[in-house]
Structure formats: structure tokens, C-alpha cells
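> sequence isn't available, so here's the structure alone:
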């Protein structure tokens, strides 16, 4: 069964009193999620706005990704009530290197 959707993502960056702030917005058509991230420049460092943008954007996208993963894990738990009792959080995605080495 083919499944194709388009999700729209927007990333907003702005500076406020020496702090770069980012907001990442994901619109799935039925849900809108928003992730946030900040970057603070050490006063001893050179002022390179691109670095603040990169850090704040990465942190906002990471926050958004964490939220999306949490939603997916809750959805998985809701689909399989018997599996929910086996572990606190279902394993999703690729195994970590520790899991692959038996650690």
C-alpha cells in the first residue's frame, strides 16, 4: 500500500541580547510541532553569527526530533498493549553500537 505525504518544516533564527534563538516548526498537515534551541557566545570568543545560528538551529531540530520520536513511541505503545508491559520504552530505530556488541 503506497503512502506519500509532504511535511513542511520551517526554521526561524533570531538574536536577542547576545543569544541566538531558533524555533523549528514541523507541519504534518494534521499536527504542528515546535522545537526550540539557544546558543550563547562566550564573551572571549570572536563574534561569528553563523556559528550561533548553526548551534541554535541544531538544538531546535534535535528538540523537534525528540518530540517526534516520543510521539511515535507512544503510538507504538498504543498499537500493542501486550508489548507495553515488556519494557518501559519500546526500542525504535537502529541499534546503538553497544547493543550491536552485546553491551
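Arrived safely, thanks for sending. The model shown is predicted, which means the values in this text are computed figures rather than measured ones.
> please count neighbours and contacts with C-alpha atoms only from this point.
Noted.
> okay, the residue nearest to residue 8 when sequence neighbours are not counted and residue 54: tell me how far apart.
The spatial neighbour of residue 8 that comes closest, neighbours along the chain excluded (C-alpha to C-alpha, 6 or more residues apart in numbering), is residue 27 at 5.1 Å. Distance of residue 27 to residue 54, given as C-alpha to C-alpha, to the nearest Å: 22 Å.
> in contact with the residue nearest to residue 8, which residues?
Counting by C-alpha atoms under 8 Å, 6 or more residues apart in numbering, residue 27 touches 7, 8, 9, 33.
> make a markdown table out of these and add secondary structure, neighbour count and distance to residue 19.
What follows is those, written out as a markdown table (DSSP: H, G, I helix; E, B strand; the rest coil; neighbours: other C-alpha atoms under 10 Å; distance: C-alpha to C-alpha, whole Å):
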| residue | secondary structure | neighbour count | distance to residue 19 |
| --- | --- | --- | --- |
| 7 | coil | 11 | 29 |
| 8 | strand | 11 | 26 |
| 9 | strand | 14 | 23 |
| 33 | strand | 15 | 23 |
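> hold the first one in mind and look at this next one:
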């Protein structure tokens, strides 16, 4: 059975005084998820906004990924299947 779908992701970045904030919004059509992340320029480092964007966006995407995995685990448990030990591939889906 083939299943194809498209999800839309928007990344919002803002930088102020060496601190970058990122918000990632995912719309699956059936649900919406948000991940957040921040980055701060270390004292003494040259302020390069692009690097702050990369760190903040990466952390926001990681947060979003964690939220998606938690939702998937909850959905599987709601259907009567318990989580497998973390030493194996979760629920048969490859990492």
C-alpha cells in the first residue's frame, strides 16, 4: 500500500543582541506542531547571525522532532500497543 502526503513547515527566526530565537511550525493537515530553539553568541565571539540562525533552527527542529515522536508513541499506545525497549527500532520504523 503506497501512501504519499505533504507536510508544510515554516521556520521563523529573530535575532537581537547576539541572541537568536527560532520557532518551527509544522502543519500536517490533520494537526499542527511547534518546536522552539535559541542560540546565544558567546562573550568574546564575533556575532555572525547566520551561525545563530543555524543553531537556533537546528534546536527548534530537534524540539519539533521530539514532539512528533512523543505524539507517535502516544498514538501507538492508544491503539493498544506498548512501546518497545529503546534498544530496538521503535515500532518497526527505521531510524
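Thanks, I have it. Keep in mind that what you see is a predicted model, and the values were worked out from it rather than measured.
> TM-score for the pair, please.
With the length set by TM-score structural alignment, normalised by the length of structure 2, the two chains reach a TM-score of 0.84; 89 aligned residues with a C-alpha RMSD of 1.6 Å.
> can you pull up the most central residue in structure 1?
For structure 1, residue 65 is the residue whose C-alpha lies nearest the centre (C-alpha atoms, centre = their mean; 2.0 Å).
> you'd agree that one is in a helix?
Yes: assigned with DSSP: H, G, I helix; E, B strand; the rest coil, residue 65 of structure 1 falls within a helix.
> element containing whatever residue of structure 1 lines up with residue 72 of structure 2, please.
In structure 1, the residue paired with residue 72 of structure 2 according to TM-score structural alignment is residue 72. Assigned by DSSP states H and E, residue 72 of structure 1 belongs to helix 49-79.
> once aligned to structure 2, how far is that helix on average?
When structure 2 is superposed, helix 49-79 of structure 1 averages 0.5 Å from its matched positions, counting by mean C-alpha distance after the TM-score superposition for structure 1.
> returning to what we had before: distance to residue 82 of structure 1 for the contacts of residue 27 of structure 1 - can I get that in TSV?
Shown next, in TSV, are the contacts of residue 27 of structure 1 (distance: C-alpha to C-alpha, whole Å):
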residue	distance to residue 82 of structure 1
7	31
8	34
9	35
33	29
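> verify the stated contact: residue 84 of structure 1 with residue 73.
No: between residue 84 of structure 1 and residue 73 there is no contact under C-alpha atoms under 8 Å: 10.2 Å.
> overlap of the contact sets of those two?
By C-alpha under 8 Å, 6+ apart, residue 84 of structure 1 and residue 73 have these common neighbours: residue 90.
> tell me if I'm right that residue 25 of structure 1 and residue 31 touch.
No: counting by C-alpha under 8 Å, residue 25 of structure 1 stays clear of residue 31, with 10.3 Å between them.
> compare neighbour counts for the two and give me the winner.
residue 25 (19 against 8; other C-alpha atoms under 10 Å).
> which residue is most remote from the mean position of structure 2?
Outermost residue of structure 2 (C-alpha atoms, centre = their mean): residue 44, 29.7 Å.
> name the SS class of that one, please.
Classified using three-state DSSP, residue 44 of structure 2 is coil.
> again with residue 15 of structure 2
Per three-state DSSP, the secondary structure class of residue 15 of structure 2 is strand.
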